[in-house]
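Asker: what follows is a predicted structure for the sequence shown.
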Amino acid sequence: MSTSFSFRSILDNDFYKFTMQQGVIRLFPGAGAKYHLINRGQHSFPEGFEDHLRRAVGEMALLKLSTAEKQFLQVTCPYLDPVYLDFLEGYRYNPKEVRIRQEGDQLSVEVEGLWYRTILWEVPLMALICELFYQLTGAIRVSDDEVLGRTCKKIERYQDLGVTVADFGTRRRHSYDVHRLVLESLSDHGARSFIGTSNVHLAMLHQTRPIGTHAHEWFMFHAAKYGFKMANVMGLEHWVAVYRGDLGIALSDTYTTAVFFSQFDKMFSKLFDGVRHDSGDPVAFADQVIAHYEQMGIDPTTKTIIFSDGLNYEKVAVIADYCRDKIGMSFGIGTNLTNDVGPQAMNIVIKMTAAHPQDGIWTDVVKLSDEHGKYTGTEKMIALAKTILDIR
């Protein structure tokens, strides 16, 4: 079966990839990184999938930042400095950084190179894999009108809940076309709830706000460079050094939430606007966060939790009912918005597996989220991290 797919913009990526890239360029320009695909859903890839993916990855080298896109970033994101924007204008994807292999129906994707370059591959690679998978397996989706209608009903229900919602759905979207339709409907019907998207390209097209701060890999690299005990603290310190109070939502579950809050002292608690929930029981997490702020003498209602873990309306309704009047909240919704069009949503991730600090050695990295099924890394390194951090 033939495919028709190419990325439309170098900004068709999650915003936190660009914010982290600026931090890496400024602080760790000589660092290296490795990533690989994890097929959590045990999806079977059709014969020849690797060839189609390799061709699409090759086309990524043609992307470049346009003058209009650079101007959008200058106006919308003043914390992205001119030197970084000039760099991004000259940046080109290098397909040689990506290794793609297929054995039978199983796919292997690995990325390796300088961190400041390879950091942009994760999200578009996942979006490519998803869209090509649906094309090559002949999966049939609902009509464009149905996509628009479903999204309209969803955002109207969120408005009735009185909550704010952002689109976090780039990485596992059904396709670029579906994603654009979703943003069109959210923009047209979500005036009281829709606050932006993690996708910078679509934020520009729909004149909304790009949303994001940092991801797990920021702290995973810091563990490789400074050790597990210092990873959270140094990661937060360096984020503050780069952004000076902007982009103030901290990701809390790279090495479990309990470890994070034991290190999230009063300075960090006051300086950061809030935290993002990405694994584990969201209600239990809310209790932890509220208790932490109260212990620090901080009014929890002045802070915000961004919930972003596998959300749908039912989950959001439970969380909103529990958190209302206790702490600020907002919701980043991904797959349920951008891949709810008929075919089963794919369950894949691409994670950093090793980091090479400048003048250091390759070191395996791990993520120990609050949900054991989301642990990533080698068994040996996971056990070492749990021992050092006293995670039982």
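Answerer: Thanks, I have it.
Asker: C-alpha only now, for contacts and for neighbours.
Answerer: Noted.
Asker: give the contact list for F49.
Answerer: Contacts of F49 were listed using CA atoms under 8 Å, 6 or more residues apart in numbering, and they are Q102, L132, F133, L136.
Asker: what kind of secondary structure is D370 in?
Answerer: Using DSSP: H, G, I helix; E, B strand; the rest coil, the secondary structure recorded for D370 is coil.
Asker: pretty sure it sits against V259.
Answerer: No: using CA atoms under 8 Å as the test, D370 is too far from V259 to be in contact (10.4 Å).
Asker: out of these two, which sits in the busier spot?
Answerer: Between D370 and V259, counted using other CA atoms under 10 Å, the more crowded position is D370 (21 against 17).
Asker: where's that one relative to V200, distance?
Answerer: D370 sits at a distance of 29 Å from V200 (criterion: CA to CA, to the nearest Å).
Asker: now the helices for the stretch 1-150 of the chain?
Answerer: Chain-ordered helices for the stretch 1-150 of the chain, with DSSP state H, counting those that start in this stretch as the definition, fall at 15-27, 49-59, 67-76, 82-90, 115-118, 122-136, 144-161.
Asker: who wins for proximity to M381 among the ones you listed?
Answerer: When the helices of the stretch 1-150 of the chain are compared by CA to CA, helix 115-118 sits nearest M381, at 20.8 Å.
Asker: hang on, the earlier thing: mind putting the helices of the stretch 1-150 of the chain into JSON lines with distance to D325?
Answerer: Supplementary listing: these in JSON lines, determined by distance: least, CA to CA, whole Å:
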{"stretch": "helix 15-27", "distance to D325": "29"}
{"stretch": "helix 49-59", "distance to D325": "47"}
{"stretch": "helix 67-76", "distance to D325": "31"}
{"stretch": "helix 82-90", "distance to D325": "40"}
{"stretch": "helix 115-118", "distance to D325": "41"}
{"stretch": "helix 122-136", "distance to D325": "35"}
{"stretch": "helix 144-161", "distance to D325": "13"}
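Asker: hold the first one in mind and look at this next one:
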Amino acid sequence: MRGYEHANGIAMDLWEAVYHDVLLIALTDTFSTKAFWQDFTADPARARRWRGLRQDSGDPFVFAGEAKEVYERMGIDYREKMIIYSDALNEDKRLRSRSSATPSASTVRPRSPLPAPSTPRGPSFGIGTFLTNDFRSLSSGGKEKSKALNMVIKLASIDDKPCIKISDDLLKNTGDIATVYRVKDIFGLPK
């Protein structure tokens, strides 16, 4: 393992070495979006190659505005990129994200990943707890929707070294708390 400093950039480079020019959607909140932007803006050529970003914690409307600003600072046309929203989506949140996903709303205009990254299709949404739970309970005779299972699978350790995740939701950290605090210090994040 290579440490936490520049971990986002290292991860993107390793990912790209395996998947080349496909599946290049960056998850921004492994160590917080603040830490991600530092590595992302350090390599504008890589940012140009990557098709978009996946927003998985925090406020999607704030995130979209930040993404637009970041792309513009690097001289990248944000309209060529996509955002995939995937944080605890339900139908209401999806509809609000969709209706405000326009440049006039100070957001990146998200693109659908298919058929081509430059094809305007509107916002894209990742599967999740609420959007994939469309089952009806047998005990209600099929009249009531089943309770959504909030299942998240996260890495706990690699070679006996603890893995962590620092979400943009300040209280949603995962992993060894001492390591979380140490990494928050590295990135200048509040504890």
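Answerer: Yes, it's here. Everything quoted here is computed from the prediction, not taken from an experiment.
Asker: work out the TM-score between the chains.
Answerer: Laid over one another, the chains give 0.80 as their TM-score (TM-score structural alignment, normalised by the length of structure 2), with 163 aligned residues with a CA RMSD of 1.5 Å.
Asker: can you tell me how far A35 of structure 2 sits from L27 of structure 2?
Answerer: Relative to L27 of structure 2, A35 of structure 2 is positioned 12 Å away (criterion: CA to CA).
Asker: tell me where structure 2 has helices.
Answerer: Counting by DSSP state H, one finds helices in structure 2 at the ranges 7-19, 33-42, 44-49, 60-73, 91-99, 177-187.
Asker: format these as a markdown table; extra columns: distance to I158 of structure 2.
Answerer: What follows is the helices of structure 2, written out as a markdown table (distance: least, CA to CA, whole Å):
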| stretch | distance to I158 of structure 2 |
| --- | --- |
| helix 7-19 | 15 |
| helix 33-42 | 21 |
| helix 44-49 | 27 |
| helix 60-73 | 30 |
| helix 91-99 | 35 |
| helix 177-187 | 14 |
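Asker: so which of those helices comes closest to K145 of structure 2?
Answerer: Set against K145 of structure 2 and scored by CA to CA, the helices of structure 2 come closest in helix 91-99, at 14.1 Å.
Asker: what range in structure 1 does that closest one sit on?
Answerer: Using TM-score structural alignment, helix 91-99 of structure 2 lines up with residues 313-321 of structure 1.
Asker: would you mark the buried spots in the matching stretch?
Answerer: Of the residues in stretch 313-321 of structure 1, V316, A317, I319, A320 count as buried by neighbour count, 16 or more other CA atoms under 10 Å.
Asker: what does stretch 287-299 of structure 1 give?
Answerer: V289, I290, H292, Y293, M296, I298.
Asker: alignment lookup: the last one to structure 2.
Answerer: Counting by TM-score structural alignment, I298 of structure 1 corresponds to I76 in structure 2.
Asker: distance of its match from V108 of structure 2?
Answerer: With distances taken as CA to CA, I76 of structure 2 is found 12 Å from V108 of structure 2.
Asker: about what we covered before: tell me the contacts of the match of I298 of structure 1?
Answerer: R48.
Asker: so how far is D39 of structure 2 from it?
Answerer: To D39 of structure 2, I76 of structure 2 is 16 Å away according to CA to CA.
Asker: excluding chain neighbours, what is closest to the equivalent of D21 of structure 2 over in structure 1?
Answerer: In the superposition onto structure 1, D21 of structure 2 corresponds to G245 when matched by TM-score structural alignment. Residue nearest to G245 of structure 1 in three dimensions, not counting chain neighbours: L271, with 6.7 Å by CA to CA, 6 or more residues apart in numbering.
Asker: what's that neighbour aligned with over in structure 2?
Answerer: Using TM-score structural alignment to pair residues, one finds that L271 of structure 1 aligns to R49 in structure 2.
Asker: R54 of structure 1 now?
Answerer: By TM-score structural alignment, R54 of structure 1 lines up with nothing at all.
Asker: count the residues that sit near R54 of structure 1.
Answerer: What R54 of structure 1 shows, counting by other CA under 10 Å, is a neighbour count of 15.
Asker: ok, the nearest residue to it once chain neighbours are set aside to E50 of structure 1 distance?
Answerer: Nearest-residue entry for R54 of structure 1: I100, 6.8 Å, with adjacent residues in sequence omitted and distances by CA to CA, 6+ apart. The span separating I100 of structure 1 from E50 of structure 1 equals 6 Å under the rule CA to CA.
Asker: between those two, which is the more surrounded one?
Answerer: When I100 of structure 1 is set against E50 and neighbours are counted by other CA under 10 Å, the residue ahead is E50, at 21 against 17.
Asker: what's near enough to touch that one?
Answerer: Under the contact definition (CA under 8 Å, 6+ apart), the residues listed for E50 of structure 1 are I100, R101, Q102, L107.
Asker: whereabouts in structure 1 does stretch 174-187 of structure 2 align?
Answerer: Residue span in structure 1 matched to stretch 174-187 of structure 2, by TM-score structural alignment: 376-389.
Asker: who's in contact with that stretch?
Answerer: Contacts with stretch 376-389 of structure 1, where a contact means CA under 8 Å, 6+ apart, come from F228, K229, V259, K351, T353, D364, V365, V366, K367, L368, R392.
Asker: what about the equivalent of the first one over in structure 2, neighbour count?
Answerer: Under the alignment (TM-score structural alignment), F228 of structure 1 pairs with Y4 of structure 2. Y4 of structure 2 sits with 13 neighbouring residues when counted by other CA under 10 Å.
Asker: now D144 of structure 1
Answerer: D144 of structure 1 has 14 neighbouring residues, counting by other CA under 10 Å.
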